[in-house]
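Student: below are the sequence and a predicted model for it; my questions follow.
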Amino acid sequence: MQRVRRVLVAASTVVAVVAVVAGSAAAVPGRGGGAPGPAGLQEKLDGLVAEGAVGALVEVRDGRQVWRGTSGVAERDTARAVPARGRFRIGSITKTFVATVVLQLVGEGRLRLDDPVEAWLPRAVPDGRRITVRHLLGHTSGLYDYKRTLTVPPDPAFLDYRHRTWTPEEQIARAAAHPPTSTRPGTVYAYSNTGYLLLGRIIEQATGRPYAQEIGRRILRPLRLHATSLPGTYPRIHGAHPRGYVPIEQEGGGTRLVDFTEMNPSLFGASGEMISTARDLDRFLAALLGGRLLPDRLLAEMRAPAVPERAYGLGLAWKETACGSTVYGNDGDAMTYQSWSFTTPDLRRHVTVALTPDHRADLDDSVDALLDAAFCG
């Protein structure tokens, strides 16, 4: 799911514990390329934890040089360090994988960007004859976001979702019961997770296989992204990983952080269920932007703004850095985990940041500053 700017108050204070991982003295980003050394990045990473994270990690790849840093703890009330190569839920970065498969199917002639939703999923949503695959990819469908129909933290009822299995049809129907955010598909950008649930179903209709299988056989296995998975309804995260928390209201007032690491990811489905690592996300973006997964014409479609003046194309986002360069990738919010993964167009430098928020503050601006430091120096 997309990150949203919000400030939630947690009941506890986090004590930072620093752990820096570097391959060698030579494994410092930016020698000759302008990025700061480990000390500057580590300071900003520590600042994230001091401001509002239980733990955080960053990986910077500059050519063959790699620097990894961590700060905070992997689990509250322990001194366990955040695993620098650990796994985390990537939220809406999942959308870039889904969009890549959709565009591959377009390249194979199995569907078209201008196909109406109604052609693939009859009666799934109102106005399905005017809403196209392109609109779903670029968040211009006008469909209500199913996430807005859910109980969310700090409401204690959110904890009931831990073991609940959702179907995409159920979530889509919840969204379709609400008026659209726009009655003119293709003209207004309004972020909607509902669109990607529909795209997951369209992949299944076009291939005869679940979207998770298609992502696995088309992307994960060819690129050897062995630490990346689509867990479906499986609640746990395999391998080393930090634990994630949500703020929940207490009867006497205030909130407390509740461990929500184990949860049924069907809550997110094709809009945000995936688990990955910084290394795998770097490899995926390098392959995607390097033309290994899509032909040039479809990669160009992916990078074109869905609407003018919006830094979002077809499942791919971009941002302007402080030094005036554009970097491509995406960010994700899985409630208990937040992540950002971007790369320069020349594929020279990749930066991935992941953290487990403690929900005391909105960290977007501080993460942007860290990304600027990593990309610009």
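Tutor: Thanks, I have the structure now. Numbering: from 1, shown residues only.
Student: use CA for all of it now, contacts and neighbours both
Tutor: OK.
Student: can you give me the helices in the stretch 251-377 of the chain?
Tutor: Secondary structure of the stretch 251-377 of the chain by DSSP state H, counting those that start in this stretch: the helices cover 278-289, 296-303, 364-376.
Student: what's the most buried one of those?
Tutor: Of all those, helix 278-289 has the most neighbours on average by mean count of other Cα atoms under 10 Å, namely a mean of 21.
Student: which elements pack onto it?
Tutor: strand 53-62, strand 338-343, strand 349-357 (3 or more Cα pairs under 8 Å, 6 or more residues apart in numbering; DSSP states H and E).
Student: out of these, nearest to Trp166?
Tutor: Smallest distance to Trp166 across the helices and strands packed on helix 278-289 (Cα to Cα): 21.9 Å, for strand 338-343.
Student: take a look at this one as well, against the first:
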Amino acid sequence: MPKFTLAVAAVLALAGLGTAATLTSTPPAAEAATIRHDAVQQQLDALAKGNSFPGAIATVRDRSGRVRTYTAGVADLTTHAPIARDSRVRIGSNTKPFTATVVLQLVGEGKVDLDAPIDKYLPGMVRGDGLDGRRITVRQILQHTSGIPDYDDVLAGDYLKLQHVYWEPRELVDVALKHKASFPPGTSWEYSNTNYILAGLLVQKVTGRPIGEEITRRVIDRIGLRDTYWPALGDQTIAGPHPHGYYKTTPTGRNVDVTELEPSPGWSAGAMISTPADLNRFFTALINGKLLRPAQLKQMLTTVPAPDLDVTPGGRYGLGIAARPLPCGGYAWGHGGDIFGFETRNEVTTDGREAALAVTSMPTTEADAKRVAGALDTALCQ
């Protein structure tokens, strides 16, 4: 979905990572008192003040292995109900690493060639002004170096009129192909959701099964992500506990409730639903080699400069995963996602730290985007 402001970097020395249960070594009341003075909680409280983000939730695993979930603000601007600690949210472009993982599993199975043209799998689909699928590889699709324009740049401008409109994946590709190529394939980098719609169509062509089913079988069920799912066809709701998501066209505008929306414009680029805790589990399992063979994981973590990836400098992009140097030293791996009503930011490190946070509205200013990125830095560097 819309361009994300994410974080993480190109270090291939993978250390063993694990997940931990929510901290239980201190009484709940004592833990709550400690959390309220925690630097991460202070960051979330600051995010939830004012008109930018009605609510925020984060799950963090620190250097000692302690896991905490933080909430701030409200789940509903009408009832002012608190945010549940097990809340699910729309994760937008965090869907892309799931899609890339499935493609790379197919590479490991000998069913897809990373350096073959996308036309081999989707013959004749990619044709346009400066666009030819016979000259664009699968690797370039996954790495955003294809030069294929982003359909989202066209659709996002009139969002509220499209909130409940269903789109077929091929329609999204056709919207993008009406525009000129951004650059010759392999010569630059530009984030484009269209790349990941094509990746989803590739998976379906090769496996003969829906991309959502393949993600569920190959990733979600395999590592036991209990609160992560691909929405069923036509389902505009979020199952289970969740905060409301809000949208406004200007920083000072009215918050419009967009919790229920048609996720098909995101599809294999941005349709999924998850929790911060499950996002941490997924990325930890991914970089720890639980989902890909070593050769394919190495390919995934081989990055190129991605200068407009983030609100902070130094971003690089692999195959469906991104990299960024941390302000406290070292690097982190992850992604991020924006979809109307929600923004998620998340990273994991090779020494076992994890942080994923969600806010219940997309940032409307660069300053707000930087505040979210700063909260993630605090979570990983405290």
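Tutor: Happy to help now that I have it. Predicted model only: the values in this text are computed from it and were never measured.
Student: TM value for the aligned chains?
Tutor: The TM-score (TM-score structural alignment, normalised by the length of the first structure) is 0.86; 344 aligned residues with a Cα RMSD of 2.2 Å.
Student: just to revisit the earlier point, in TSV: the helices of the stretch 251-377 of the first structure, plus distance to Tyr144 of the first structure.
Tutor: Shown next, in TSV, are the helices of the stretch 251-377 of the first structure (distance: least, Cα to Cα, whole Å):
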stretch	distance to Tyr144 of the first structure
helix 278-289	29
helix 296-303	23
helix 364-376	24
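Student: any idea which of the helices and strands packed on helix 278-289 of the first structure gets closest to Ala190 of the first structure?
Tutor: So among those, strand 338-343 is nearest, using Cα to Cα, at 20.2 Å.
Student: so that closest one matches what in the second structure?
Tutor: Under TM-score structural alignment, strand 338-343 of the first structure corresponds to residues 343-348 of the second structure.
Student: how about TSV for the helices and strands packed on helix 278-289 of the first structure, with distance to Tyr196 of the first structure and mean neighbour count added?
Tutor: Output for these, formatted as TSV (distance: least, Cα to Cα, whole Å; neighbours: other Cα atoms under 10 Å):
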stretch	distance to Tyr196 of the first structure	mean neighbour count
strand 53-62	27	28
strand 338-343	19	26
strand 349-357	22	28
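Student: looking at these, which is closest to Gln171 of the first structure?
Tutor: strand 338-343 (22.3 Å).
Student: give me the contact list for that closest one.
Tutor: Strand 338-343 of the first structure is contacted by residues 3, 89-91, 278, 281-282, 285-286, 318, 327-333, 349-357 when judged by Cα atoms under 8 Å, 6 or more residues apart in numbering.
Student: got it, and stretch 103-119 of the first structure?
Tutor: 124-125, 128-134, 206, 293-295, 298.
Student: what is the nearest of those residues to Ala270 of the first structure?
Tutor: Nearest to Ala270 of the first structure among the contacts of stretch 103-119 of the first structure, with distances taken as Cα to Cα, is Val133, at 14.6 Å.
Student: from Ala30 of the second structure, how far out is the aligned partner of that closest one in the second structure?
Tutor: Under the alignment (TM-score structural alignment), Val133 of the first structure maps onto Val138 of the second structure. Applying Cα to Cα, to the nearest Å, the value for Val138 of the second structure to Ala30 of the second structure is 52 Å.
Student: ok, those two, which is more surrounded?
Tutor: For Val138 of the second structure versus Ala30, neighbours defined as other Cα atoms under 10 Å are more numerous around Val138 (25 against 9).
Student: remind me, longest strand of the second structure?
Tutor: strand 331-339 (DSSP state E).
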